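quick one, fold the following:
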Amino acid sequence: MLSFEDMKIKTIITGATGMVGEGVLLECLNNPDVEQILVINRRPGGVTHPKLREIIHKDLMNLAPIEAELAGYNACFFCAGISSVGISKEEYKHITYDITLGFGQTLAKLNPDTTFCYVTGAGTDSSEQGKVAWARVKGATENDLLKIFKNGYMFRPGFMKATEGQKKIKSFYKYIAWLYPIGRALYPAGFCTLKEVGQAMIKAATKGYSKKVLEVKDIVELAKA
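This is a model prediction of the structure:
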């Protein structure tokens, strides 16, 4: 088991060209507890920093060409993902479950004690028996990742406020961002910031947390710890 006392991390981030991944990356760049960052992108992310290295790799199902470069990291913030809207159930399962589990299995082989933080979403179905297909797939992904990583944490954010300076913000978020302060005040269990998500991931990797599945209230609590 990892010792979390005064721990510094070297982390891999996936999905850094998306909204969630970019928000997490910004927190890692600004946090002194993060010593090194490796981002794996399908296309250049356009970010440079002394502690940041980028690998352009389009097929996360085939990690053989870059496998050797994934060794030596003690954290992974897996932010890659896709909405279930507009795609088949089979494609959604392949991207959400198959690719994530394949990546996780490779990483666990190389870095067995790594802390793996996976972004799922509010409403994920841990029972894998519910009526909502995407929630079942997310639940299966969470459950099987936790079998692989003893230091695994599943993050279930709800509505997330983007961090100031972010460029990769989903278009519809720009139009409904005004809802955030109202939602946070009236329903805090459903609203958090991407800053809090990134900070909570870093805290999970450096200090640990009592729960393996983090709902919004847990994310906010851990970010403040």
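
C-alpha from now on. contacts and neighbour counts both.
Noted.

contacting residues for residue 75?
Contact partners of residue 75, counting by CA atoms under 8 Å, 6 or more residues apart in numbering, are 9, 10, 11, 12, 114, 115, 116, 117, 205.

to compare against the first, here's the next sequence to fold:
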Amino acid sequence: MVPTKFSKHTEPAPMKIIVTGATGFVGQAVVKECIETPSITSILVLTRRPINETLSTNTKVTTILHDDFEHYPDEIIERLKGAEGCIWTIGGKVEDFPNLETAKKVSVDFTIGAAEVFARSLGVALNTGRARKFKFVFCSGRGALWDETKSLWMFGETRRLKGQVEKRLFEIEKRYEKEFEVTVLRPGGVLNAQQAKWQNLVGMMVEVVSVEQLGRALVATCLGRTNEGKKILENEDILRINL
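Predicted coordinates:
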């Protein structure tokens, strides 16, 4: 599928954004894409440990070391002020964590805790100063399910956790409808460019996307360039997005 270039003039693009999960596969791709995007002049990388040196030494990048993703003291909020959006890539499959409790803490509690704080502080401040909404772009996963009672035979716990995050994010958006805007991307399997190309050529049943394309899609969404009005973008939508 050939990516579609959406209009770059639907609304003013954010100039300063927050990126989380930048030590991970998807997060690194997002930071690289932000660096290569001229309209993004400042990237605030919120991380528990140092990121790749090639990325961290770029003049656009400011690394903010933060140990506790459940709490945001005033000094952290002060450093994040002026950001107009956040691309959140923290999380993963339940199988990536020692147990379900840890998976829930990282995937659900960290995400919702940050969204609440960003809406209440960064979003309200942004709306007051420039009548803009703070954009929160969440990297979810294919098959995320909002109904926690439904029985699932494949990746059930992961899909339920992703769905729980999505549902609660949109609840926050509803409470802060003038200041906070949520968009969710649901990629299928995330591979490097060569792997994704091979998978698509042989016609595998599993939907996939290259990490580079996912990075582009997340950044384009945060910039307001997806231009379709969708709140949840599935894998096929992600494949169509280009900067």
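
if we can go back for a sec, just give me which of the contacts of residue 75 of the first structure are shared by the second structure.
Counting by both residues aligned by TM-score structural alignment, their matches' CA atoms under 8 Å, the members of those that carry over to the second structure are 10, 11, 12, 114, 115, 116, 117, 205.

need the residues you listed in JSON lines with secondary structure, distance to residue 78 of the first structure and neighbour count, can you?
Rendered in JSON lines, the data for these read as follows (DSSP: H, G, I helix; E, B strand; the rest coil; distance: CA to CA, whole Å; neighbours: other CA atoms under 10 Å):
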{"residue": "10", "secondary structure": "strand", "distance to residue 78 of the first structure": "14", "neighbour count": "19"}
{"residue": "11", "secondary structure": "strand", "distance to residue 78 of the first structure": "10", "neighbour count": "26"}
{"residue": "12", "secondary structure": "strand", "distance to residue 78 of the first structure": "8", "neighbour count": "23"}
{"residue": "114", "secondary structure": "coil", "distance to residue 78 of the first structure": "12", "neighbour count": "25"}
{"residue": "115", "secondary structure": "strand", "distance to residue 78 of the first structure": "11", "neighbour count": "27"}
{"residue": "116", "secondary structure": "strand", "distance to residue 78 of the first structure": "7", "neighbour count": "28"}
{"residue": "117", "secondary structure": "strand", "distance to residue 78 of the first structure": "6", "neighbour count": "26"}
{"residue": "205", "secondary structure": "helix", "distance to residue 78 of the first structure": "13", "neighbour count": "29"}
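
and which of those is nearest residue 216 of the first structure?
Of all those, the one sitting nearest residue 216 of the first structure is residue 117; the distance, using CA to CA, is 14.4 Å.

that closest one -> the second structure?
Using TM-score structural alignment as the criterion, the counterpart of residue 117 of the first structure in the second structure is residue 137.

give me the longest strand you can find in the first structure.
Longest strand of the first structure, by residue count under DSSP state E: strand 34-41.

what span of the second structure lines up against the next helix-or-strand element following it?
Counting by DSSP states H and E, the element after strand 34-41 of the first structure in chain order, helix or strand, is strand 52-56. Alignment note (TM-score structural alignment): strand 52-56 of the first structure is matched to residues 61-65 of the second structure.

residues contacting that stretch, please?
Contacts of stretch 61-65 of the second structure from elsewhere in the structure, counted by CA under 8 Å, 6+ apart, are 35, 42-51, 55-56.
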